[in-house]
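Q: Have a look at this prediction, sequence included:
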Amino acid sequence: MGALAEFSEDGGRLRVTGDLLLSRLGDLPTRLDSHSGSISELDLSGIGRMDTIGAWVVHRFAKRKGVPVTGLKPELQHLLEQVGSADQPVSTRPKYVSPFNRVLGEVGEAVVMSGRTLLGLLGFLGATVLAFVNVIRHPRRFRFNATVQRFEVVGVSALGIVGLMSFLIGIVIAQQGAVQLRQFGAEVFTINLIGRITLRELGVLMTAIMVAGRSGSAFAAQLGTMKLTEEVDAMRTIGVSPMEALVLPRTLAAVMLMPLLGFYSSLIAIIGGGLLCWLQLEIPPVTYVARLREVVPITDLYVGLIKAPVFGAIIAIAGCFQGMQVEGDAEQVGTRTTAAVVQAIFLVIVLDAFFAVFFERIGWI
């Protein structure tokens, strides 16, 4: 059973003997708490066994008296050190931080997080490029069926919603442009507005936003779920590269179909604007088409087709990157999916601004 824990004083030294176990402590904690004399050290050379409760009693007494603990066996000394390291003050009320410092701290955290995310996206882009190079070097590793399936998800299934959105945007552009230009008797220039802004900017930009909300979120949710169910780890275990099997087909589908969706969106928007011009401004469709051919340069079409695959790559990489970052629990899937959509739309708009400056500098205006 072991000996009951006892203590005795020898000069300035307090010596504890027996077993410091919960079942053998007896009233030792109470007697130690009531000890009021001064001692120079706490001798535990007579201790046979000790558990966490016993270590806590010894640590608390030595800390209150401010004396060293001596004579303890090495294995029991480690337990006492672990109990001592866990003895930390607990703050029940958060430290007051001024509103200015709190806002400044949150801004700093957001900047640091943005920088880390940007570096992660760049690294993920590099890994995607390497996977593409490996597939080119070993064509048999290209997953044709997976890529074609992504074509349907990204492109064919999106035709309805993209077409409806573009048609309504074309009507809105024509209506608002006509209202403003009517003040100067220049309603005919509504055709210029519709043709140039849809082919050059809004057609591709709105399509990119729609694809980011539709396909980018789907990519993040799909890969995030696969991460939680350890399917990605299983693929690595059997020697299949997740970059080649999961990321590359989605990226290629977005890159290849964005120009087609962008052109389709621009065409539907032009049709919507032409319908309003016919009904409200009484401009016949033949005149509308002829005017478009006169005022819209072919470079506007080139601008939209050049931007589209870049936007598609950004959307796919942002969605796949966030999906591959999912860890822990199912809540991460929703959080990462939201982050994928926000980041994709933000990067698309930023790149669109850079493209606008670039094409203006080379004379494509």
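A: Nice, I can see it. Numbers count the residues shown, from 1 in each chain.

Q: drop to CA atoms for contacts and neighbour counts, all remaining ones
A: Fine.

Q: Now do the strands in the protein.
A: Taking DSSP state E as the test, the strands found in the chain are 6-10, 13-20, 41-50, 69-70.

Q: Name the single longest helix found in this structure.
A: helix 99-137 (DSSP state H).

Q: and it, what does it pack onto?
A: helix 248-280, helix 298-324 (3 or more CA pairs under 8 Å, 6 or more residues apart in numbering; DSSP states H and E).

Q: Tell me the buried residues in the last one?
A: So that's helix 298-324. 300-301, 303-305, 307-324 (16 or more other CA atoms under 10 Å).

Q: on contacts alone, who are the packing partners of that helix?
A: helix 99-137, helix 203-211, helix 217-228, helix 248-280, helix 331-361.

Q: same check, this time on the longest one
A: If you count contacts as 3+ CA pairs under 8 Å, 6+ apart, helix 248-280 packs onto helix 99-137, helix 144-154, helix 159-182, helix 190-197, helix 203-211, helix 285-295, helix 298-324.

Q: between that helix and helix 203-211, how many degrees?
A: 120 degrees (axes from the mean of the first three to the mean of the last three CA atoms, to 10 degrees).

Q: Report the buried residues of helix 248-280.
A: Under 16+ other CA under 10 Å, the buried positions of helix 248-280 are 248-278.

Q: The nearest residue to residue 232 once chain neighbours are set aside: neighbour count?
A: Counting by CA to CA, 6 or more residues apart in numbering, the nearest residue to residue 232 once its immediate chain neighbours are dropped is residue 226, at 6.0 Å. Residue 226 has 17 neighbours, counted by other CA atoms under 10 Å.

Q: Also the one 3 residues further on?
A: Counted with other CA under 10 Å, the burial measure for residue 229 works out to 11 neighbours.

Q: how close does it get to residue 240?
A: 16 Å (CA to CA, to the nearest Å).

Q: Likewise for residue 168?
A: From residue 168 over to residue 240 (counting by CA to CA), the distance is 45 Å.

Q: Over to residue 281?
A: Following CA to CA, the distance that separates residue 281 from residue 240 is 60 Å.

Q: what does residue 349 give?
A: For residue 349, the distance to residue 240 - CA to CA - is 35 Å.

Q: Please apply the same query to residue 152.
A: The value you get for residue 152 to residue 240, if CA to CA is used, is 24 Å.

Q: what do you get for residue 93?
A: 51 Å.

Q: So which of those two has more stuff around it?
A: The residue with more neighbours, out of residue 93 and residue 240, is residue 240; 15 against 6, by other CA under 10 Å.

Q: residues contacting that one?
A: For residue 240, no contacting residues are found, by CA atoms under 8 Å, 6 or more residues apart in numbering.

Q: What of residue 337?
A: If you count contacts by CA under 8 Å, 6+ apart, then residue 337 has 217, 218, 220, 221, 319, 322, 323 around it.

Q: another one to put next to it:
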Amino acid sequence: MSTTAPPPPHAAAGAPGRDDRARRLTDALRAAPRPPLLQAPRHGLLDRTGRSTLAAVAQVLAFVAFVGDVAVAGAGLLRRPRGWRWRVLLREIELGGFDALPIVGVTAFLLGVVVAYQGADQLRHYGANIFVVELVGYAMLREFAPLISAIIIAGRSGSAFAAQLGTMVVGEEIDALQTLGIHPLQRLVWPKLMAMALALPLLTVFADIAGVLGGMVMARSQLGIGFAEFTDRFGRVMQGSALLLGVGKALVFAQIIVLVGCFQGLRTAGGADSVGRQTTAAVVQAIFLVIAADALFSVAFNLLDL
């Protein structure tokens, strides 16, 4: 005859006790007063405007301080020319200049086509077809070529600068450089500044050629102005100052793009999402500052009668 061992006394007696304690604890939690849910404070319009203004002023001051630090780092490089890394400089020129030739050339060519087409539609009514040469020449050399080149480089290279430096900040590579006694601004920012100062003016000249070529094609197809006639008048009426002004503006635009991109990249804090935010801010701010600088150049050139 098989016998079954009775359950331990503590098991039979302990289960109801645990159930009672759990029930009492649940009742006590339900009876306890619940604290109100914390909600984010709501700020009024004036408060939000003030906060945004203070944040913008703080960012402007930080950018000015960053430009000063870059200038001091450049002075240090001048005292120690051996600190230059020429291979890095040539690599930056290749990435920021040579690789951008196709997109800049195509965009400038199409822009020249648009300018000539819009001008031809108006000049045809007054029998002033030949003046399309001046329209395309001055528009491309003084304004559109340096501006469109800078906007393309701001979206292409400015974002790359911010993403590269932001990733290095997140990966603590900037701290590692400082630990090794390497100045981050000298090693990372100045090669980009020098490379873009060389690349963007040359890209602007290339955009001038492509834009004028696009204008020539449209002038021949819409106004019956041949290539030889267009080239002859272009050489007689266009002045070298128009080209020099456009190249000078491109040099300033290059510094704006590099400084804004590197500044936003080095301000990265947190993880990958911060890299994306700073990259977006770098592109938006660089394009805005380039257009604002172009407007200031236009006013200054008008006042100086250039």
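A: Done, it's in. As the structure is a computational prediction, the values presented were derived from the model and not from experiment.

Q: Give me the aligned partner of the residue nearest to residue 232 of the first structure over in the second structure.
A: Residue pairing (TM-score structural alignment): residue 226 of the first structure is matched to residue 168 of the second structure.

Q: Equivalent analysis for residue 363 of the first structure, please.
A: Counting by TM-score structural alignment, the partner of residue 363 of the first structure is residue 305.

Q: got it, and residue 255 of the first structure?
A: Using TM-score structural alignment, residue 255 of the first structure lines up with residue 197 in the second structure.

Q: any idea how far its match is from residue 291 of the second structure?
A: For residue 197 of the second structure relative to residue 291 of the second structure (CA to CA), the value is 18 Å.

Q: From residue 253 of the second structure, how far off is the nearest residue to residue 281 of the second structure once chain neighbours are set aside?
A: Counting by CA to CA, 6+ apart, residue 264 is the residue found nearest to residue 281 of the second structure once chain neighbours are left out, at 7.1 Å. Plainly put, residue 264 of the second structure is 17 Å away from residue 253 of the second structure if you go by CA to CA.

Q: Kindly report the same for residue 281 of the second structure.
A: Taken as CA to CA, the span from residue 281 of the second structure to residue 253 of the second structure is 17 Å.

Q: how about residue 270 of the first structure, what does it touch?
A: Contacts of residue 270 of the first structure by CA under 8 Å, 6+ apart are 167, 170, 194, 195, 198.

Q: ok, so of those, who is nearest residue 122 of the first structure?
A: The closest of these to residue 122 of the first structure turns out to be residue 198 (CA to CA; 30.4 Å).

Q: give me the number of residues near that closest one?
A: Taking other CA under 10 Å as the definition, residue 198 of the first structure ends up with a neighbour count of 29.

Q: likewise residue 231 of the second structure?
A: Residue 231 of the second structure: 15 neighbours (other CA under 10 Å).

Q: Aligned to it, what sits in the first structure?
A: So, by TM-score structural alignment, residue 231 of the second structure is matched to residue 289.

Q: Tell me who's in contact with that match.
A: Here residue 289 of the first structure is in contact with no residues (criterion: CA under 8 Å, 6+ apart).

Q: Adding distance to residue 30 of the first structure, write the helices and strands packed on helix 99-137 of the first structure out as a markdown table.
A: Below are these laid out as a markdown table (distance: least, CA to CA, whole Å):
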| stretch | distance to residue 30 of the first structure |
| --- | --- |
| helix 248-280 | 69 |
| helix 298-324 | 56 |
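
Q: how about the ones you listed, which one is nearest residue 75 of the first structure?
A: helix 298-324 (43.7 Å).

Q: what stretch of the second structure does the closest one fall on?
A: Helix 298-324 of the first structure maps onto residues 240-266 of the second structure, going by TM-score structural alignment.

Q: on average, how far is the matching stretch from the matching bit in the first structure?
A: Aligned to the first structure and superposed, stretch 240-266 of the second structure gives a mean residue distance of 0.7 Å (mean CA distance after the TM-score superposition for the first structure).

Q: can you check stretch 190-198 of the second structure too?
A: Mean for stretch 190-198 of the second structure is 1.0 Å (mean CA distance after the TM-score superposition for the first structure).

Q: hmm, who's touching that stretch?
A: So stretch 190-198 of the second structure is in contact with 70, 74, 85, 88-90, 92-93, 96-97, 251, 254-255, 258-259, going by CA under 8 Å, 6+ apart.

Q: Tell me the counterpart of residue 143 of the first structure in the second structure.
A: Under the alignment (TM-score structural alignment), residue 143 of the first structure maps onto residue 85.

Q: check contacts around its match.
A: Contacts of residue 85 of the second structure (CA under 8 Å, 6+ apart): 187, 191.

Q: Check the burial of residue 84 of the second structure by counting its neighbours.
A: 15.

Q: now it: how far from residue 76 of the second structure?
A: 11 Å.

Q: How about residue 227 of the second structure?
A: According to CA to CA, residue 227 of the second structure stands 52 Å off from residue 76 of the second structure.

Q: Residue 140 of the second structure too?
A: 39 Å.

Q: So which residues make contact with stretch 129-136 of the second structure?
A: Contacts of stretch 129-136 of the second structure (CA under 8 Å, 6+ apart): 112, 115-116, 119-120, 123, 211-212, 215, 219, 223, 225, 230, 233-234, 237-238.

Q: Now with 10 Å, please.
A: 111-124, 137, 139-140, 144, 208, 211-216, 218-219, 222-225, 229-235, 237-238 (CA atoms under 10 Å, 6 or more residues apart in numbering).

Q: Among those, name the buried ones.
A: Looks like the contacts of stretch 129-136 of the second structure have 111-117, 119-120, 123, 137, 139-140, 144, 208, 211-216, 218-219, 223, 225, 230, 234 buried, using 16+ other CA under 10 Å.

Q: Trace residue 165 of the first structure over to the second structure, please.
A: Per TM-score structural alignment, residue 165 of the first structure is aligned with residue 107.

Q: Its match - how many residues pack around it?
A: 19.

Q: Could you list which residues are in contact with residue 146 of the second structure?
A: 108, 140, 200-208, 243, 245-251, 253, 290, 294.

Q: which residue lines up with it in the first structure?
A: Per TM-score structural alignment, residue 146 of the second structure is aligned with residue 204.

Q: got it, and residue 97 of the second structure?
A: In the first structure, residue 97 of the second structure lands on residue 155 (TM-score structural alignment).

Q: Excluding chain neighbours, give the residue nearest to the aligned residue in the first structure for residue 211 of the second structure in space.
A: In the first structure, the residue paired with residue 211 of the second structure is residue 269, using TM-score structural alignment. Spatial nearest neighbour of residue 269 of the first structure, excluding adjacent residues (CA to CA, 6+ apart): residue 170 at 4.1 Å.
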